[in-house]
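In: mind looking at a prediction? Sequence and model below.
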Amino acid sequence: MNQPAKLASIKKPLPDALLQALKVLLEDRCTTSLAVREHHGRDESSYDPMPPDVVVYAQTTDEVAAIARLCHYYQIPMIPYGAGSSLEGHVLALRGGVTIDLSQMNRMVAVHAGDLTTTVQAGVTRKQLNAEIKDTGLFFPIDPGADASIGGMAATRASGTNAVRYGTMRENVLALTVVTADGRIIQTGSRAKKSSAGYDLTRLFVGSEGTLGIITEVTVRLYPLPEAISAAVCSFTSAADAVNTVIQTIQMGVPIARVEFLDENGVRAINAYDKLSLPEKPLLLFEFHGSQHSVQEQAELVQEIAANHGAGGFEWATHPEDRSRLWAARHNAYFALLQLRPGARAISTDCCVPISRLAECILDTQTDCERHDIIYSIIGHVGDGNFHVLMMIDPHDPADVAKAEGINSRMVTRALAMDGTCTGEHGVGMHKMAFLIEEHGQDAIDMMRVLKQAFDPYNIMNPGKIIQWDADMSCPAETQR
């Protein structure tokens, strides 16, 4: 995949004075090593690396603010970096500049178990967070699969497998500490359960992908660990039967915690990768949370619905180790699919539609993939209408890339026609920019641009993501990837 051709003409060289100031500020936590820069110039997308000029490791909000003031003075781009697990080119340094790695900001600031909240530095990962609070009887449910940082999850408005019951980061972030483009430190929100005090800046920064400010601390909701957890898998003769089972389950108000769909290609891949023996048919993976009685009641009702749609029987996983193995296999699906075409790269894309249109959207997308003879899998958090298409491509074959991008474009157009969205949880980054006008309309995009210019008049906060800034910044989704 090639870097967009016009970027070289607008990339500013890094001033020696800025580099020296960063070295004085951070000492050995400032590096221009090519290996480190290339590592920070890629994510899990299929783009070629676009490295920054320098990588810095911040440990406090004050350090981030000092870095931002320097970059603002010299008008040099800043790219916040968490775990590098994003999928749409979010952390690529299109215009060079300074990547601010927040992974060393990994301290638990405060745990308020009585209020079911905790405040963490942005570099704390979701697994670390749950390990730190395991003795409180609480947990943080947002699970995008990767061990992403909480700051990155807030910045991309992440969700994942538990969203059908617990919501997304939008519903679970209460307050933020944010460093602005000119180095000010602001607090948004509080630990109060609700507020009507002024503009909701917290929701504005959640999902802003580092284009409006750098999130350094996050206050999130916690939830009591359920008394009982049970998981089950069931297979179907068709994807339509599997998805219609989910639709009916949601429409009947069954409070399932998780429900994941894997098509037969996905099941075949995880069987080989994780040494499982699941039937290689469309599959649903359920999880139920609650009291012993409510879990049993939910499971029996869902089992009846599934049977009415031709399910091939439930297989239960009540022991924690069995559940963990199933969910680990689901989260490994991306890596399992890569084994189906050694040497390939994956284009992973998503959309989200109203639950009543989900089966139609998935089946039409599946037909499109089959028609174009591409190695693919459709996997979804189908309980909230969100699904992913993973396509294995040769990144050096323009025809292969064009085929996959065509499938992606038609999938998004299909979702928007169903009153859905171009991305349910991946975010926009570089890859989805071209679809925003189609989804929101030019007037809404112009309003987003006004906000961007007000928060970041020099366009130094993760430039080239979400919205096009000006005429000479061509949208990467419209250029050769």
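Out: Received the coordinates, thanks.
In: CA atoms for contacts and neighbours, from now on please.
Out: Noted.
In: which residues sit in contact with Val98?
Out: 52-56, 71, 76-79 (CA atoms under 8 Å, 6 or more residues apart in numbering).
In: do the same with Cys422
Out: By CA under 8 Å, 6+ apart, the residues touching Cys422 are 350-352, 412-413, 415-416, 432, 435-436, 439.
In: so which of the residues you listed belong to helices?
Out: Among those, DSSP state H puts 412-413, 415-416, 435-436, 439 in helices.
In: and the spatially most central residue of the chain, how far from Leu337?
Out: Residue closest to the average C-alpha location in the chain (CA atoms, centre = their mean): His426, at 4.0 Å. Going from His426 to Leu337 by CA to CA, to the nearest Å gives 18 Å.
In: re earlier: so can I have a markdown table of the contacts of Cys422 showing distance to Glu280 and neighbour count?
Out: Below are these laid out as a markdown table (distance: CA to CA, whole Å; neighbours: other CA atoms under 10 Å):
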| residue | distance to Glu280 | neighbour count |
| --- | --- | --- |
| Asp350 | 23 | 24 |
| Cys351 | 25 | 25 |
| Cys352 | 25 | 27 |
| Val412 | 28 | 27 |
| Thr413 | 30 | 19 |
| Ala415 | 27 | 26 |
| Leu416 | 31 | 19 |
| Lys432 | 32 | 26 |
| Phe435 | 34 | 20 |
| Leu436 | 37 | 18 |
| Glu439 | 36 | 19 |
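In: try this one next to it:
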Amino acid sequence: MHRCAPPDAVVWPQDVAQVQELAALCHRHRVPMVPFGTGTGLEGGVNAVQGGVCFDLSRMATISELSLEDFSVAVEPGVTRKALNSHLRGTGLWFPVDPGADASLCGMVATGASGTNAVRYGTMRPNVLNLRVVLPDGSLLHTAGPGRHARKSAAGYDLTSLFVGSEGTLGFLTQATLRLHPLPEAVAAAVCSFPSVQAAVACTVQVLQAAVPVARIELLDEVMAGACSRYSRLELPEAATLFLELHGSQQGLAEQQQQAEELVRLHGGSIPAWARAPEERERLWSARHSAWFAALALRPGCQGYSTDVCVPISRLPGVVVETQRDLRDAGLTGPMVGHVGDGNFHCILVFHPDDPDEARRVHDFAERLGRRALAAGGTCTGEHGVGLGKRELLREELGPQGLDTMRRIKAALDPHHLMNPGKVL
């Protein structure tokens, strides 16, 4: 959705000392700086709208300070989610935040990423224990103090959370100390079909209210279910669908499955069978993670834009139904998918880039959806970030005082506005 804006130069620092040296040089000459991880962000966050130097941090890929006893590990920006979990294989631990893309973990910190497991394991924010940050002038900051990885702290301002979701506007995240989790003893996944999206979302709400400890609960509307079925060669009915996954002990899992089945049937849904073998579960979740490509396959030659709103669980059924009606009225192709366990959902809008009228309708719909979420007490972005496109919605969400406070923080850390200028604020 955002026009490409290349930088004037690209550098590939190999270690934190080189990041410091390069940042100090750019700061001295008042040159804009844009951090880059893997480039999987969705809101134009790595566009160099004022030129300057792109810092590609992908060659800093060290995994260190792994503590199995403390459930923590430190990673540099070149380490991706899959690379970390591959490194952890055999330890009994994993990092569960899964945004779909094999993103840089420091990039996931920068955008405040989330994903399919957030309903049980949380988003990036509670899973970050410490950050090593190179500030715009080249100085080094450890947000929780050098070498610290305590599970909690009441020591002053929460500097770590300040940088989570900062989208490269406050400094370079050159290392993140992350919280790890034990692998579950047993896992079961299922695909549940419903007579309507409203029934599927209502079932989600009741599953959460009944305290069924789901690890994942993902919604696909009728259009997306059909698209994923064809693209991934699954035999899914073209109906509103929930992908469910439960984590627990062998004994506890059987009870959880029974609870889930009862609630699904109560809302007119059906569960054909539970998949417990890793290969079966991987096949199901691969289809979910391929939803973007399945949506694009609905209109070959078109491009896509993913919306990203999050609302309180109680408001989710009404907002989803109203959004479907809005899509129909606007004449847009926008299959819906979402991490509905925490109220977050996306419409993948597929449109022809050479049709200005359709592009305008996509833009207008995305703004209406953002404002609909705000009116429901939600947020204009649950996980993708603000980037270039949601700055006006952020102002409406936080209000003048909130945005002014953010500007003051930005001015204190980056008085010359060199870090990723033009984003967020």
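Out: Arrived safely, thanks for sending. Remember, it's a predicted structure, so these values are computed and weren't measured experimentally.
In: sorry, back to before: tell me the one of the contacts of Cys422 of structure 1 nearest His293 of structure 1?
Out: For those, the minimum distance to His293 of structure 1 (CA to CA) is 32.5 Å, reached by Cys352.
In: returning to that earlier point: now render the ones in helices among the contacts of Cys422 of structure 1 as CSV, adding distance to Val302 of structure 1.
Out: Formatted as CSV, those follow (distance: CA to CA, whole Å):
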residue, distance to Val302 of structure 1
Val412, 30
Thr413, 32
Ala415, 27
Leu416, 30
Phe435, 36
Leu436, 37
Glu439, 34
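In: which pair of the residues you listed spans the longest distance?
Out: Distances among these were taken as CA to CA; the most separated pair is Ala415 and Leu436, at 12.7 Å.
In: sorry, back to before: which ones among the contacts of Val98 of structure 1 map onto helices?
Out: Using DSSP H, these in helices are Cys71.
In: and the helices in structure 2, which stretches?
Out: Ranges of helices within structure 2 are 16-28, 81-87, 105-111, 118-121, 159-163, 197-209, 222-232, 250-266, 278-289, 291-296, 316-330, 356-375, 391-413, based on DSSP H.
In: whereabouts in structure 1 does the last one align?
Out: Residues 433-455 of structure 1 are the counterpart of helix 391-413 of structure 2, counting by TM-score structural alignment.
In: now swap in the second one and tell me
Out: The alignment of helix 81-87 of structure 2 onto structure 1 (TM-score structural alignment) spans residues 126-132.
In: hmm, who's touching that stretch?
Out: So stretch 126-132 of structure 1 is in contact with 108, 139-140, 142-143, 147-150, going by CA under 8 Å, 6+ apart.
In: cool, stretch 378-385 of structure 1 as well?
Out: Identification of contacts with stretch 378-385 of structure 1 by CA under 8 Å, 6+ apart yields 160-161, 163-164, 243, 246-247, 250, 258-263, 265-266, 352-355, 358, 362, 366, 386-390.
In: equivalent analysis for stretch 257-274 of structure 1, please.
Out: Identification of contacts with stretch 257-274 of structure 1 by CA under 8 Å, 6+ apart yields 161-166, 239, 242-243, 246, 276-289, 329-330, 332-333, 336-337, 339-340, 376-383.
In: can you check stretch 177-192 of structure 1 too?
Out: Against stretch 177-192 of structure 1 from outside (CA under 8 Å, 6+ apart): 61, 64-69, 72-73, 117, 174-176, 195, 200-202, 212-219, 455-456, 460-461.
In: so what does Glu21 of structure 2 match up with in structure 1?
Out: Counting by TM-score structural alignment, the partner of Glu21 of structure 2 is Ala66.
In: list the contacts of the counterpart of Gly382 of structure 2 in structure 1.
Out: Gly382 of structure 2 maps onto Gly424 in structure 1, with residues paired by TM-score structural alignment. Residues in contact with Gly424 of structure 1, defined by CA under 8 Å, 6+ apart, are 350-352, 386.
In: which one of the residues you listed is nearest Gly89 of structure 1?
Out: Closest to Gly89 of structure 1, out of all of the contacts of Gly424 of structure 1 and judged by CA to CA, is Asp350, at 14.0 Å.
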